[in-house]
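[1] got a sequence here, can you build the structure:
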Amino acid sequence: MKPFLEQISGIHPSRSFQYRRLELPAFPHFWHYHPEIELTFIEKGKGIRYVGDNISLFEEGDLVLLGENLPHTWVTQGKQETEIQSAYVFQFPITHLQQFPELSHLVTFLHQAKNGFFFPHPSREIIELISHFGSLNPTSQLLSLIDLIARLEKSPKTGISNSSNRSLHFIEKEQKKIDRVKNYLHDNFQQQINLNDMSNEMHMSPTYFCRWFKRAIGHTFITYLNKLRIEQACRWLTSTDWDVSEIAYQTGFQNVTHFNRVFKKEKSKSPLAYRAQVIKKI
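    Sure, this is the predicted structure:
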């Protein structure tokens, strides 16, 4: 699905950033990008996070920093603990920080976030800065935002997307088609989906569809579909007592052997080893 160029219209002329606390029945599939830096913290909700060419699960406590023009969306999926999903979102242009030589190291850090950073273990201080942000006056908010970025720079983090060559012009041009195919796969990955059916659905030849999909999404069609299925399998491995064969079939795989092979390729361990590792941490 092609990301939509979002115009961040909520930044008031007298403010240098935008801050929102979102509360929704579900996070919708809104594949988009914008020139502003974005920091998103999931307070309530779980589902699948798409950033560039990466597909990952998210849940409460998910904290992600996104660089300029990096396509992304968070999509609610599965049974939720609460009726309302909520998130804190900060957006700001990097140019504002570039005006201060004292913040040059933070500007460098934000440029390094061009493919996104995930913070697996944010400190208590970082969570408090985020959750208390809305109660501050504008001046204190600005200082708090700088403090927040500085703390994130020093926090353990992992890169998210591997895509370094995104054609935003192509993405903009193919928006409707990408939206259509991504939404379809997100909603139907548990069903049997093959290349011929998908190319027919998009009114393309199989060969052209494969080339188009790789350029638009960053993965081959089969790789993308497998990644989507494996992420859902990870959730069921850790939230249910279903055996591996049941999870394999529920995620759209035809047989357990193929599921195990794809899972190990994506996660570098078997499904049972993944389940044991996560349960041990809990």
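[2] make it CA atoms for all contacts and neighbour counts henceforth
    OK.
[3] would you mark the buried spots in the helix or strand encompassing Leu185?
    Counting by DSSP states H and E, the element that carries Leu185 is helix 175-188. If you call a residue buried by 16 or more other Cα atoms under 10 Å, then helix 175-188 has these buried ones: 175, 178-179, 181-182, 185-186.
[4] next: stretch 154-167.
    So, applying 16+ other Cα under 10 Å, buried residues of stretch 154-167: 157, 159-161, 163, 166.
[5] before we move on, what about stretch 234-243?
    Buried, per 16+ other Cα under 10 Å, within stretch 234-243: 234-238.
[6] so Thr76 makes contact with Pro25?
    No - Thr76 is beyond contact range of Pro25, at 9.1 Å (criterion: Cα atoms under 8 Å).
[7] between the two, who's got more neighbours?
    Thr76 (20 against 12; other Cα atoms under 10 Å).
[8] how near is that one to His186?
    11 Å (Cα to Cα, to the nearest Å).
[9] dump the residue contacts of the residue of the chain most remote from its centre.
    The centre of the chain is farthest from one residue, Pro101, which by Cα atoms, centre = their mean lies 31.6 Å away. Residues near Pro101 by Cα atoms under 8 Å, 6 or more residues apart in numbering: none.
[10] which parts of the stretch 51-200 of the chain are strands?
    Here the stretch 51-200 of the chain has its strands, by DSSP state E, counting those that start in this stretch, at 54-58, 63-66, 72-76, 85-92, 117-118, 158-159.
[11] ok, longest helix in this protein?
    helix 221-239 (DSSP state H).
[12] name the nearest residue to His84, ignoring sequence neighbours.
    One thing to correct before we go on: residue 84 is Ile, not His. Among residues not flanking Ile84 along the chain, Pro25 sits closest, at 4.7 Å (Cα to Cα, 6 or more residues apart in numbering).
[13] show me the contacts for that neighbour.
    Applying Cα under 8 Å, 6+ apart to Pro25 gives the contacts 83-85.
[14] could you also give me the structure for this second sequence? I'd like to compare it with the first:
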Amino acid sequence: MMQPIFLHKHTKSNFQSFVIRHAKVPHLYNKWHYHKEIELLYVIKSSGTRFIGDSIQPFFDGDMVLIGSNVPHFWQNDEAYFKDDPNYVAEVVLLQFEEGFMGNALSLPEMLPIKHLFAKALHGIQFYGATKDNVAALLMDIAYQEQENKVIILLQMLDIIAKSEECHLLSDLSYIMKLPVHSSERIQLVCAFLLEHYKEDITLSEVARVANMTEKAFVVSSKKSTQKTLGQFVNELRISHACKLLINHNHSIGEVCYESGFNNLSNFNRIFKRITGQTPSEYQQKKLPFFIVRS
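    The predicted model follows:
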């Protein structure tokens, strides 16, 4: 894909070292962007497809991820969130802070686990289990605390997730992005096109035309930015959709295969296992978090 846009952080006052927001919005911010602040996002209520670095995964109520500084990301809500239906409102808690918000304290030996956490966050980290539940409770509390208590609670949260093993790295590469804005409109066009048409037979020429590039230039740019081919990107979108169907709906494996854009069941099973590490039937039975298996 093309370049993500740099997004300025949520506004904080001179009396704040970080930003915390508990928000209910029609849908989540769905532009491919990055910013220097580290971000912890807890999805209370919402569903769709989450893009972090080169990771493409479905997300549901209760999703919690930590995103490192300058890592490109966006959340694409399901179609229902764009239809002005009061039953579909995204509710999230967003926490943003700069890596140096503690000043020189991060250089202390006692802060080494947190320093390592910030480095791991360059891949994007998903949390689950008791870790997620404990941090979620603190997030719900911190938004309404007095200012002097907020830093203490933030450090508690960072300590919990820094020491936790209930987590999964999302992106295969560390995306330390310091990119110009000039190509940002192209990726919006390409992402919008792929999200609308990924169930169809998509050709390289079609996508290159959407990006207003030659096929050769698009292939080079896409591989450089995402380390994926167009086919890999589309397959991950399709498998992400398949996972949502397997978890939330009473569909047969065959129905999920064709509803997700595949026209061959054996090919669907092979690609599903390659991406998730398990067969569709195993995934449906376990209903485990969606993790991409890296070769």
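[15] TM-score for this pair?
    With the length set by TM-score structural alignment, normalised by the length of the first structure, the two chains reach a TM-score of 0.91; 278 aligned residues with a Cα RMSD of 2.0 Å.
[16] quick revisit: what's in contact with the longest helix of the first structure?
    Identification of contacts with helix 221-239 of the first structure by Cα under 8 Å, 6+ apart yields 48, 55-57, 185-186, 189-190, 195, 210, 213-214, 242, 244, 247-248, 251-252, 262-263, 266, 271, 274-275, 278-279.
[17] equivalent analysis for stretch 87-104 of the second structure, please.
    For stretch 87-104 of the second structure, using Cα under 8 Å, 6+ apart, the contacting residues are 9-10, 17-28, 36-46, 69, 80-81, 106, 118, 139-140.
[18] in it, which residues are buried?
    Of the residues in stretch 87-104 of the second structure, 88-99 count as buried by neighbour count, 16+ other Cα under 10 Å.
[19] follow-up on the earlier one: which bit of the second structure covers the longest helix of the first structure?
    The aligned range for helix 221-239 of the first structure in the second structure is 230-248, by TM-score structural alignment.
[20] returning to that earlier point: as JSON lines, the buried residues of stretch 234-243 of the first structure with distance to Thr139 of the first structure would be great.
    Shown next, in JSON lines, are those (distance: Cα to Cα, whole Å):
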{"residue": "Cys234", "distance to Thr139 of the first structure": "43"}
{"residue": "Arg235", "distance to Thr139 of the first structure": "41"}
{"residue": "Trp236", "distance to Thr139 of the first structure": "45"}
{"residue": "Leu237", "distance to Thr139 of the first structure": "46"}
{"residue": "Thr238", "distance to Thr139 of the first structure": "43"}
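[21] tell me, what's touching Thr76 and His186 of the first structure both at once?
    By Cα under 8 Å, 6+ apart, no residue touches both Thr76 of the first structure and His186.
[22] thinking again about what came up before, looking at the buried residues of stretch 154-167 of the first structure, which is nearest His72 of the first structure?
    Relative to His72 of the first structure, the closest of those is Ser161; by Cα to Cα it sits at 10.1 Å.
[23] list the contacts for that closest one?
    51-54, 115-116.
[24] of the residues you listed, which is the most crowded?
    Going by other Cα under 10 Å, Gly116 tops these with 28 neighbours.
[25] what does that residue correspond to in the second structure?
    Here Gly116 of the first structure is matched to Gly124 in the second structure, going by TM-score structural alignment.
[26] its match contacts Ile67, correct?
    Yes - counting by Cα under 8 Å, Ile67 is a contact partner of Gly124 of the second structure at 4.6 Å.
[27] hey, what's in contact with both of the two?
    Ile52.
[28] still on that earlier bit, for the match of helix 221-239 of the first structure, the distance to its chain's centre please.
    Relative to its chain's centre, stretch 230-248 of the second structure lies at 14 Å (Cα atoms, centre = their mean, to the nearest Å).
[29] how close does it sit to the first structure?
    With mean Cα distance after the TM-score superposition for the first structure, stretch 230-248 of the second structure departs from the first structure by a mean of 0.7 Å once superposed.
[30] nearest residue to the counterpart of Leu185 of the first structure in the second structure other than its sequence neighbours?
    Correspondence of Leu185 of the first structure to the second structure, assessed by TM-score structural alignment: Leu194. Nearest non-adjacent residue to Leu194 of the second structure, counting by Cα to Cα, 6+ apart: Val234, 7.3 Å away.
[31] what separation do you get for the one you found and Lys24 of the second structure?
    To Lys24 of the second structure, Val234 of the second structure is 30 Å away according to Cα to Cα.
[32] more neighbours, those two?
    Val234 (22 against 14).
[33] which one is the aligned partner of Ile271 of the second structure in the first structure nearest to, not counting chain neighbours?
    Matched by TM-score structural alignment, Ile271 of the second structure corresponds to Val262 in the first structure. Once flanking residues are discounted, Val262 of the first structure sits nearest to Asn226: 7.3 Å by Cα to Cα, 6+ apart.
[34] cool, Lys163 of the second structure as well?
    Pro113 (7.0 Å).
[35] you'd agree the one you found is up against Ala162?
    Yes - using Cα under 8 Å, Pro113 of the second structure is in contact with Ala162, at 5.7 Å.
[36] which of those two has more neighbours?
    Taking neighbours as other Cα under 10 Å, Pro113 of the second structure and Ala162 compare with Ala162 leading, 19 against 16.
[37] how close does the more buried one sit to Leu117 of the second structure?
    Following Cα to Cα, the distance that separates Ala162 of the second structure from Leu117 of the second structure is 5 Å.
[38] Phe59 of the second structure too?
    Phe59 of the second structure is 22 Å from Leu117 of the second structure, where distance means Cα to Cα.
[39] neighbour-wise, which of these two wins?
    Phe59 (24 against 19).
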